[in-house]
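Undergrad: Only the shape, not the letters, is given here:
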C-alpha cells in the first residue's frame, strides 16, 4: 500500500536530528509503513512494546541512552553502526510511557535514527521524574487511507490522480467515462473505507463480505482499546458515545445530542464530555463546530455547544450502519441515511487535506450549510445534502451578499460546472483533491534607495 506519509518520512531522514513519532488510530498501517521505510536503511531494529513485556522493563529501569542500548544488547538486540546510523523502530510506545520519555535521550545520543508509533494519540504522557521528549520529537499524524491512496491501491497511477487534482483545482470538465469510473470507485470507498487491512482484502478478493469481516475485527479492536486505555468510569460511556454516532448522523439534523447517547433526558456534557473527548484524542472522530455567524475568522465564530461528530473512516461507519446501508451505496444510493456516509467522507477529506471544518445552522431558520471553510483564500460554503435538486436555496442565500461567504460549491453526484447563479458544481470525490491550504503572504517590497 503506497502512503503519502512515506514522503514525509524520507524528508525527515534527510534532515533528522529529532525522533519521529507516527500517531494515529490502530489499524491505520503505521507498523507496515515503518517497516517499509526501514528498507531505505542499511540496517534497522524493530521492537514492539505491546508484544514484549520484558523490553518494557529496559525503559522503566533507566532513562540513559547508553544504558538502554546496553540492556537491549543483553536481550539479543544488536545495532550495526558500521555504515552510518541504523533505524531504531519502537512500535506501540503508548503501552510504555517511560519509553516515550526516553525518546529525548535517544535522539540526543544520535547513534540511531529513532522512529516510534503511538496508536492512541491522546495516550502519550511521561511519568514520574522522566523528562518529556517534546521538542526532541517530530509528531506526524497518520490516519486511514484517503481516497487518492485508495485509488492507488485500485491500480490508478499517480500521474492520473495528479491530473484529477488539476481538473478539480481549475474547475475543468472531466470526461464522462472518467467521471463515472471515479464515482464508482468513490462509492466503493464509502463501503470499504481506508483501513489498509480492509482495502487489501478488497484488492485480493473483490468480495465485500470478506471486507465486512475485516471491518468487524477492527471495530472489536477499537472496543478493546476503549476498555483498556481509558479511565474505568468512562469505559462504557465511550462505547455508548461511539455506538450513537451512526444514528445521530443518519438523522436530518446531524448535530450531536448528548441525551441521545444514553436515551436519557437531562444528560449532557458532564456525563459524556470526557468520553467523547477520549474518542477525539484517540484519533477516531472529527468534530465539526457550528458557527455563530459564517464569517472570518472561523475559529472565533465556533459554538462549542453545537457540533457534529464524524467517524474518520467511512468503512467503519458503513459497517456500524449495517449491511442494508452498504448494499444501498453499492447500488448507487449515495445519500442513504440522510447522506451520513458521504458527508463523513467529505469531512475526513477536508481534514486530511488540512482544512478546519465548520458548519452553519441559523437558529429558528431553515438556513443551514454542511461545511464552511476557507478555500483558496476565500470563505466558501459547501453543500452535500441535495443530490437531486439543481438549485440550493441555502447556497444562494449565503452567497447573495447579506453574508460574507464569497463562494458557493455544491458537491453532488454529477459533472463539473457552474450554474447561472455562480454556484460551482463538483462531483462527490472533489474535496478529496482540494489543494492544501497555504499561508498567504504579501509580496515583498523593493527597498527604497
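TA: Everything's here; your move. Here the structure is a predicted model, which is why all the values come from computation and not from measurement.

Undergrad: drop to CA atoms for contacts and neighbour counts, all remaining ones
TA: Noted.

Undergrad: From residue 380, how far out is residue 22?
TA: As judged by Cα to Cα, to the nearest Å, residue 22 and residue 380 stand 32 Å apart.

Undergrad: and the comparison structure, right after this:
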C-alpha cells in the first residue's frame, strides 16, 4: 500500500529538470523518505542502485580511493559484481547517509559527470548536516520531508483534489461550510490529530478502520528517537537531551507555554541545555516557535532568542505521551478534555511547519497581550489565534485596533466554528490550518 505524498510531485519536477543536481532528502526517522524515493525510482528508472549504509556496512569504503565517479562506481561493483550502471538510465540511491557522510563529497563529481542521477537520504537524527553541506555545497538540491500532513491524510482516505481544493475555495469566498461538510471534515481532522502523520500508523488505520495498534507504533517511534539520541548525540549530555524531549507535553499543558527549564529541573540553567535543544531541532524531532521582540515586520531578525516555545512536529506523537485515561477518551470519544488547548496549538504549529511557514509568537512582558502565532502576506503582519473555547479574543482585537501596531490590519482565528468575518477577524475551523499558506497567496 503506497500513499500519495507531496514529495512525489517534487521528485517528478526534479527529474524533468535537465540541469538537475544530486538530491538530498532530509527528515526525521520513519516519515516515509525511503518508501517514497524507491516508489519514484521504480516508476521512473530502468535501473536502480540502492545502497543503505546502515544495513550494508561493507559499502562504507567506496570513496576511500577517491571521490570521482569512476572510482565510486568501480568500488560498488567490486563489492557487488551484479550491480549495473547504465548511463542516463540509472538512479543511485544512497540511504542512511548519516552513517557515511563522506559520500556527500562525491556529489560534486556526480553533478559534473551527469551520467547517473543520485538521491541521498537519511534521518536528521545523527546527520552532521553542516559537514555534509560543506562537502557538497553548490552541487546538490535539498528537500526537507515531514510526516504526512492533513492533505496527504485526506488523499489516503480516498479524497480527490477537487474535494480538498473546495476547502480553499470556501476560505477565499468566505462561504460557510454546510453542516455535512463541517461534520465530515471535523471528524476526519480529529482522527488525524489522534493518529498523527507517521505512515505506519496511517496504514494500520486505513487497513483496519480503527486506532488499533496506533499507540503501540507511536510509542515505539518515540523510543527509537530516544535510542538515536544515545547513538548519535556525541559531545552532549544525552540524558539532558532526552529530558528536554520528554518535558514538551508538560510544557505545552501550561497556560504560559514558553519553554521553562524549571519544568525539567528546578536547578536547571539555560546554558546547560542550549546545545541539547539545538540538537533536537536539527534532528527534526522538535520544532521551535520564536518570540517576537515586537509585533511588526520583518519577522526574521525580530526575535528574542531567550524566549521560545517547543512543539512536537507530529501531534499524534504528542497525544501518545498522555496518560492512559486521556488516551482512551481521545481515541474512543474524541474528547480532548483539558489537553485541547495544547493539542490544537501543536497541530497548528505542525501544519505551519509542513507548509514552510515560520513559527513566531508574541508575549508582552508584564501584560496579558499574547498571540499564539504570526504569519504574513505581502504587506501585512497577521496574528493567528488558536481558540479551544468561545471566549473573546482580547489580544487579537487589541493588536488590530491599536495604531501602534501599524503592520497589523486583520487577524485570523482558528477554532471549533464555521467560516466567518467580523471586526477584521477571519474565522476558520481548525482543519483549515493546512491551507493557510495557499490562502495567504490569495490575500494580496
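TA: Yep, it's here. All figures in this text were calculated on a predicted structure; none of them were measured in a lab.

Undergrad: List the TM-score for the superposed pair.
TA: Superposed pair, TM-score by TM-score structural alignment, normalised by the length of structure 2: 0.92. Supporting alignment: 434 aligned residues with a Cα RMSD of 2.2 Å.

Undergrad: Can you pull up the most central residue in structure 1?
TA: In structure 1, the centroid-proximal residue (Cα atoms, centre = their mean) is residue 143; its distance is 4.2 Å.

Undergrad: Helices of the stretch 1-150 of structure 1, start to end?
TA: 5-14, 30-38, 53-61, 65-74, 97-101, 103-109, 147-153 (DSSP state H, counting those that start in this stretch).

Undergrad: And the top strand by length along structure 2, what's buried?
TA: Counting by DSSP state E, the longest strand found in structure 2 is strand 303-311. The neighbour-count check on strand 303-311 of structure 2 (16 or more other Cα atoms under 10 Å) flags 303, 307-311 as buried.

Undergrad: and residue 285 of structure 2, what helix or strand is that in?
TA: Per DSSP states H and E, residue 285 of structure 2 falls between elements, in no helix or strand.

Undergrad: Ignore what I typed, I meant residue 410 of structure 1.
TA: strand 407-411.

Undergrad: which residues touch that strand?
TA: Residues from elsewhere that reach strand 407-411 of structure 1, judged by Cα atoms under 8 Å, 6 or more residues apart in numbering: 378-384, 387, 395-396, 398-399, 422-428, 430.

Undergrad: Would you mind getting the average deviation of whichever helix in structure 1 runs longest from structure 2?
TA: Counting by DSSP state H, the longest helix found in structure 1 is helix 208-228. Aligned to structure 2 and superposed, helix 208-228 of structure 1 gives a mean residue distance of 1.1 Å (mean Cα distance after the TM-score superposition for structure 1).

Undergrad: can you tell me what part of structure 2 that helix aligns to?
TA: Under TM-score structural alignment, the counterpart of helix 208-228 of structure 1 in structure 2 spans residues 211-231.

Undergrad: and that stretch, how far from the chain's centre?
TA: Distance of stretch 211-231 of structure 2 from the chain centroid (Cα atoms, centre = their mean, to the nearest Å) equals 17 Å.

Undergrad: Please apply the same query to stretch 209-219 of structure 2.
TA: What separates the centre of stretch 209-219 of structure 2 from the centre of its chain is 20 Å, taken as Cα atoms, centre = their mean.

Undergrad: got it, and stretch 224-243 of structure 1?
TA: Distance, centroid of stretch 224-243 of structure 1 to centroid of chain: 20 Å (Cα atoms, centre = their mean).

Undergrad: That stretch spans what distance, first to last residue?
TA: End-to-end for stretch 224-243 of structure 1, by Cα to Cα: 14 Å.

Undergrad: Only the buried residues of it, if you could.
TA: 225-227, 229, 234-242.

Undergrad: So which of these is the closest to residue 179 of structure 1?
TA: Of all those, residue 242 has the smallest distance to residue 179 of structure 1: 34.2 Å, by Cα to Cα.

Undergrad: Quick one: the residues in structure 2 that the strand holding residue 410 of structure 1 pairs up with.
TA: The alignment places strand 407-411 of structure 1 over residues 410-414 of structure 2 (TM-score structural alignment).

Undergrad: mind checking the SS state of residue 370 of structure 1?
TA: The three-state label given to residue 370 of structure 1 by DSSP: H, G, I helix; E, B strand; the rest coil is strand.

Undergrad: hang on, it packs against residue 383?
TA: Yes. The pair residue 370 of structure 1 / residue 383 is scored as a contact, 5.3 Å apart, by Cα atoms under 8 Å.

Undergrad: on that earlier part again, distance from the helix or strand following the longest strand of structure 2 to structure 1 after superposition?
TA: Following strand 303-311 of structure 2 in sequence order, the next helix or strand is helix 315-319 (DSSP H and E). Compared with structure 1 after the fit, helix 315-319 of structure 2 shows a mean deviation of 0.7 Å (mean Cα distance after the TM-score superposition for structure 1).

Undergrad: Tell me how far helix 315-319 of structure 2 lies from the chain's centre.
TA: 13 Å.

Undergrad: Identify each buried residue in the helix or strand that that helix is followed by, please.
TA: Next helix or strand after helix 315-319 of structure 2 toward the C-terminus (DSSP H and E): helix 324-333. Neighbour-count burial for helix 324-333 of structure 2 flags 326-327, 330-331 (criterion: 16+ other Cα under 10 Å).

Undergrad: cool, stretch 63-80 of structure 2 as well?
TA: 63, 67-69, 71-73, 75-76.

Undergrad: do stretch 168-186 of structure 2 as well
TA: Residues of stretch 168-186 of structure 2 classed as buried by neighbour count (16+ other Cα under 10 Å): 168, 171, 174, 176-177, 182, 185-186.

Undergrad: farthest-separated two in those residues?
TA: 174 and 186 (17.9 Å).

Undergrad: ok now do the corresponding residue of structure 1 for residue 45 of structure 2, which residues does it touch?
TA: In structure 1, residue 45 of structure 2 lines up with residue 41, judged by TM-score structural alignment. By Cα under 8 Å, 6+ apart, residue 41 of structure 1 lies in contact with 86-87.

Undergrad: just to revisit the earlier point, would you list the buried residues of strand 303-311 of structure 2 in CSV and tack on distance to residue 279 of structure 2?
TA: Formatted as CSV, those follow (distance: Cα to Cα, whole Å):
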residue, distance to residue 279 of structure 2
303, 20
307, 17
308, 15
309, 15
310, 13
311, 14
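
Undergrad: quick check, nearest of the residues you listed to residue 8 of structure 2?
TA: residue 311 (26.7 Å).

Undergrad: thought the closest one was touching residue 348?
TA: No. In this structure, residue 311 of structure 2 is not within contact of residue 348 by Cα under 8 Å, at 10.1 Å.

Undergrad: helices or strands next to the next helix or strand after the longest helix of structure 1 in the packing?
TA: Beyond helix 208-228 of structure 1 in the direction of the C-terminus, DSSP H and E gives the next helix or strand as helix 235-249. Helices and strands touching helix 235-249 of structure 1, by 3 or more Cα pairs under 8 Å, 6 or more residues apart in numbering; DSSP states H and E, are helix 208-228, helix 269-281, strand 302-311, helix 314-321, helix 336-352.
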